[in-house]
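Undergrad: Below are the sequence and a predicted model; questions follow.
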Amino acid sequence: MNKKNAGPLTPLSPSLHANAEAIRNRFGGSCDIVVRFFRSDAAPDRELAIIYVSGIVDAETINESVMEPLMSLKLPQHAYVKGGKLLEALRNCVVSIGSIKDVSTLEEALQCLTDGLCVIMADGSPAALIAEVCGGEQRGVTIPQTQTVIRGPQHGFVENIRVNISLIRRIIRSSDLHIQMHKIGRQTHSNVAVLYLHGTADESIVKEVYRRLAAIDIDGVLETGYIEEFIQDETFTLFPTLLNSERPDTVAAALLEGRVAIMVDGTPLVLMAPTTFFTFFQSPEDYYQRFDIASFVRIIRYAAYVVAMLLPALYIAVTTYHQEMLPTTLLISLAAQREGIPFPGLIEALLMEMTFEVLREAGLRMPRAIGPAISIVGALVLGQSAVQAGIVSAGMVIIVSFTAISNFVMPEFNMAATSRIIRFVYMLMAGVFGFFGIFISVLFTLIHLTSLRSFGVPYMSPLAPGPTKQGIWRDVFIRLPWWAIVLRPLDLSLRNPKRRPNGRKPPAQRHSDKP
């Protein structure tokens, strides 16, 4: 909870029933609030109560580690002082929960209840015990749904932030992995965790992340997208300046490079900052495959991104203004295809692109069993019918289809969505000004990219403003062997720039044929 939003705190009353009634009233008599009064052999002259929210606690833990010990065990004579430290004695001698603490205000007790903890109260004590009993029905760890790889770990984050943190801890088994928890949201009080590798991450970036999170004032946070829009450097840009992933190995790799990870309870996607433009072209599988294969695939991604943004615009410019650039045979073929087409090239391309975007969105929103079938059949039927009806040319169908396929090559969905939007701008400029319009659009795009920052780190680093040390290009356009990648991205980790001592390959052991 943000301290600036917290009002005056209400201390708990010595009356057990008054405290229970105050909690019931604050929840509006909700049906999932369980209040159980009982007497225990541990304190036969005092009435006790246990309060929790059903559905978000582990009922078995409450029964075995809280209720059963309280109702069956007796305190040693030296542990219980009549009218005195009953709760302390219960905590030390009776309740068998690993994580347990004291609270003294009503607001703290309410917050613990909504976090999935249980509250233990005793009549005559103006305080309460809080026991860790989180549980309930949750989705288990499964294969990532949005970022799949052939070679590599096959587990992804879930909606439980504690499970997600444990997945990172299983990979980075170091005390340098620091994790700080925050509460954001006036109503949701969502748990937001900040993870970084002490000694590797830039301390100024970590402090800036804390500062921007502390400045968030909103009713609720349901997904990392809420956090992303609040803390990103530049709001009015189509290009994402924070990376998100649902793969623990991707987040662990980012932490090892000096980045900061931000987790939000209730979503499997984790934010990573700072990031650069070239990070969105890197897949986790690049670092599990051989370096030559990974480099070849990465170059294909860059080429596909350029095709996805520029190919329809180039086709419009050439067929409308610059026909002399085409070979005569190809020009005659395209002219024959366009004979009888009632629309100019720009309108024809816009119709096909908008149709494909509608089919793509329909395939995503429809049930999974029929969504892919509808999108594929719709594209085939509409494309073939449009050509036969003389509305669009066959060449335009090929251009739009190859553009869409190239867009699917991108490993990050948000960067692929950026190319889909920019493509329309390039098409309009090409339809009005030809190649000159495309050149001006690309120039403005590059100027915009070089002006962006992600937590102070240049977005086009290390390409711009330029390399500062030898070796930082080794993981941008291609990936060199792991033994040759010595330096981390220097804009992220200046304190600990080296991954390994040197860039020499370890000598191979030579085995003699002689016995």
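TA: Arrived safely, thanks for sending. Numbers count the residues shown, from 1 in each chain.

Undergrad: For the rest of this, base every contact and every neighbour count on C-alpha atoms.
TA: Fine.

Undergrad: Tell me how many other residues surround Met272.
TA: Here the count is done by other C-alpha atoms under 10 Å, and Met272 has 24 residues near it.

Undergrad: likewise the one 3 residues further on?
TA: Taking other C-alpha under 10 Å as the criterion, the count of residues near Thr275 is 26.

Undergrad: Can you check my assumption that it lies in a strand?
TA: No - under DSSP: H, G, I helix; E, B strand; the rest coil, Thr275 sits outside any strand and is assigned coil.

Undergrad: another structure for you, compare them:
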Amino acid sequence: MDWTKLAHKKLHKPAALRQAEAEREDAPLANDLAANRRAFEHAFRDCSDLVFRELAIENHTKLLLIYIDGMIDVELITVNVLSPLIYKGLPQGLGAIDNIAQMCEQQLFSVLQMRKSSNLGELVTGILKGNLAILADGEATACLAGVKQVATRGIEESTSEPALRGPKESFTENLRTNTVLLRAKFATTRLKIEEMTVGSLTRTDVVIAYLDGIVDPDLLEEVRARVARIQVEGVLDSGYIEEAIEDTHYSPFPQMMSSERPDVVAAGLMEGKVAIIADGTPFALVVPMTFWSGLQAPDDYYERFLYVALNRSIRYFFAAFSVLLPSFYIALTNFHQELIPGKLMITIAALRERAPFPTVIEVLMMEIMFEGLREAGLRLPKPIGPLVSVVGALVIGEAAVSAGIVSSPIVIVVSAAGIASFIIPRYRFGIPLRMLRFPLLVLSGMFGLFGLTTGVVAILIHLVQLRPFGMPYLSPLAPAAGQWLKDWWIRWPQRLTKRSEPEPENRGGEA
């Protein structure tokens, strides 16, 4: 086999397909029904799920119905399309009606969504999205009836963002269901929902939602421009959009908040943010995101502010604890033993007497093992995933200590840091904090507290410079944003934090 020719053929096939699709986009329908059918058969060649149904009205008007099997409501077509055409014929008494296009214009089909088109590419796209195409002989115009019916998952409680108090509903994979859930939160026309199409192959419907009069116009225009510039073949999840429009790809910190809860998205819109919702995924994007929003839970706004103040304090402390504890332990035991109480240092030294590896190697080994067990718990089936991760950590930790590979304090430190990371309410925000442990471990193992301090300062410099969609990532703390500081660490009572619109300096970076 000539692999060179095969590779050359594969290389040029996508370009030929793109050229054929471009020609089809501009191709008009013909007046001949047979020619139109051949055009659709060519466009859908090797597609066994495409259905052509021919019928005649009053034995003289030939019609052709085209649809994707399994994507349409058969009963709706039978009652509202086929029955009026076959048994009643062309309606009379409402003026001269000679063709299907006139019936579509005068809404004589009892289908809510009905539109006409004479463009072959537009009709092909409509059929692929679950519409019914109605063509008539002698006409260069067809009708598209919105009779889509695709099996979808029902509205359930969120699995990634569980709520102790608050709404239990979550988004689904159906775009229209998600926009309805969001629309139900606002009884106002100020909620705007703009629709776009992304992906040359998937042609995924994407909506941009915002509250008119509250959203920053510059932010809205930037989001529109970035989504419109997306050049990808397919969008299967909102993560594709997130990666395509984020400011920098090399930051470990997420620059957009992902949520499957309508109340979280609605709260973001009331703060002047913009939501991006894609068809086929239950996760919506809220832009821009700040560092502190990754540490805040939805329940913070459903409980009394005193409880929230305590919970946030504990959450912030353990978030820093999970990142710094292993590195801090290495720095103290290797370089700064004078900072450790004498009795505790003697105990640590006695327990480490049999350990064959340096402290930094031990911690790195246990950290990697802990992350592996965490990932295994996520990928295994739900009934056994948590059991394997917890039991595996206990068994491996105990076996490693008994075998003398690692010392007991290392197991305690790594386990405490790992458990502390579970307190972060948003899983995606916990990933960069776990990633940062490893460079901090290396720095503290090489230079002690000086290396640890240098790493922390470098992280802070990066966070200060990070400005997703023009908003400072550490806002409202750096720069200070006045009224918004009341919702940073301590959430003050709602009546003391009312605000009708976002403060301009929150995006501009002026203190």
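TA: Structure received. The model shown is predicted, which means the values in this text are computed figures rather than measured ones.

Undergrad: overall similarity of the pair, as a TM-score.
TA: The TM-score (TM-score structural alignment, normalised by the length of the second structure) is 0.92; 487 aligned residues with a C-alpha RMSD of 1.8 Å.

Undergrad: And the equivalent of Pro69 of the first structure over in the second structure, how far from Val51 of the second structure?
TA: In the second structure, Pro69 of the first structure lines up with Pro84, judged by TM-score structural alignment. With the distance defined as C-alpha to C-alpha, to the nearest Å, Pro84 of the second structure ends up 20 Å from Val51 of the second structure.

Undergrad: and if you look at Gly470 of the second structure?
TA: 50 Å.

Undergrad: higher neighbour count, these two?
TA: Gly470 (16 against 12).

Undergrad: Next, the contact list for the aligned partner of that one in the first structure, please.
TA: Counting by TM-score structural alignment, Gly470 of the second structure lines up with Gly456 in the first structure. Contacts for Gly456 of the first structure (C-alpha atoms under 8 Å, 6 or more residues apart in numbering) come out as Asp233, Pro274.

Undergrad: and if you look at Glu107 of the first structure?
TA: Glu107 of the first structure neighbours (C-alpha under 8 Å, 6+ apart): Leu9, Thr10.

Undergrad: one step back: just say helix, strand or coil for the match of Pro69 of the first structure.
TA: helix.

Undergrad: how close does it get to Ala145 of the second structure?
TA: According to C-alpha to C-alpha, Pro84 of the second structure stands 14 Å off from Ala145 of the second structure.

Undergrad: Look at the two and report which has more neighbours.
TA: Neighbour comparison, Pro84 of the second structure and Ala145: the larger count goes to Ala145, with 25 against 17 (by other C-alpha under 10 Å).

Undergrad: Name all residues that make contact with the alignment partner in the first structure of that one.
TA: With TM-score structural alignment as the criterion, Ala145 of the second structure lines up with Ala131 in the first structure. Ala131 of the first structure is in contact with Ile97, Ser99, Ile100, Lys101, Leu117, Cys118, Val119, Ile120, counting by C-alpha under 8 Å, 6+ apart.

Undergrad: I'd assumed Ala131 of the first structure was in a helix, is it?
TA: No - per three-state DSSP, Ala131 of the first structure lies outside any helix segment and is strand.

Undergrad: Now do the contacts for the closest residue in space to it that isn't next to it in sequence.
TA: Using C-alpha to C-alpha, 6 or more residues apart in numbering and skipping the chain neighbours, the partner closest in space to Ala131 of the first structure is Ile100 (4.6 Å). Counting by C-alpha under 8 Å, 6+ apart, Ile100 of the first structure touches Arg91, Leu129, Ile130, Ala131, Glu132.

Undergrad: And Met460 of the first structure, by the same measure?
TA: Thr276, Phe277, Phe278, Leu449, Thr450, Leu452.

Undergrad: on that earlier part again, looking for the alignment partner of the residue nearest to Ala131 of the first structure in the second structure.
TA: Match for Ile100 of the first structure (TM-score structural alignment): Met114.

Undergrad: now do Ile171 of the first structure
TA: That one, Ile171 of the first structure, aligns with Lys185 by TM-score structural alignment.

Undergrad: The nearest residue to that match once chain neighbours are set aside is in what secondary structure piece?
TA: Leaving out its chain neighbours, the residue that sits closest to Lys185 of the second structure by C-alpha to C-alpha, 6+ apart is Ala266, at 6.9 Å. Per DSSP states H and E: Ala266 of the second structure is located in helix 262-270.

Undergrad: which helices and strands does that helix pack with?
TA: helix 175-183, strand 204-211, strand 274-278, strand 284-287 (3 or more C-alpha pairs under 8 Å, 6 or more residues apart in numbering; DSSP states H and E).

Undergrad: what's the neighbour count on the equivalent of Thr114 of the first structure over in the second structure?
TA: Under the alignment (TM-score structural alignment), Thr114 of the first structure pairs with Leu128 in the second structure. Per other C-alpha under 10 Å, the neighbour tally for Leu128 of the second structure reads 17.

Undergrad: With the one 10 residues further on instead?
TA: One way to gauge burial is a neighbour count; for Gly138 of the second structure, by other C-alpha under 10 Å, it gives 15.

Undergrad: so who does it touch?
TA: Gly138 of the second structure neighbours (C-alpha under 8 Å, 6+ apart): Asn31, Asp32, Leu33.

Undergrad: So it belongs to a strand, correct?
TA: No - secondary structure of Gly138 of the second structure (three-state DSSP): coil, not part of a strand.

Undergrad: Good, wrapping up.
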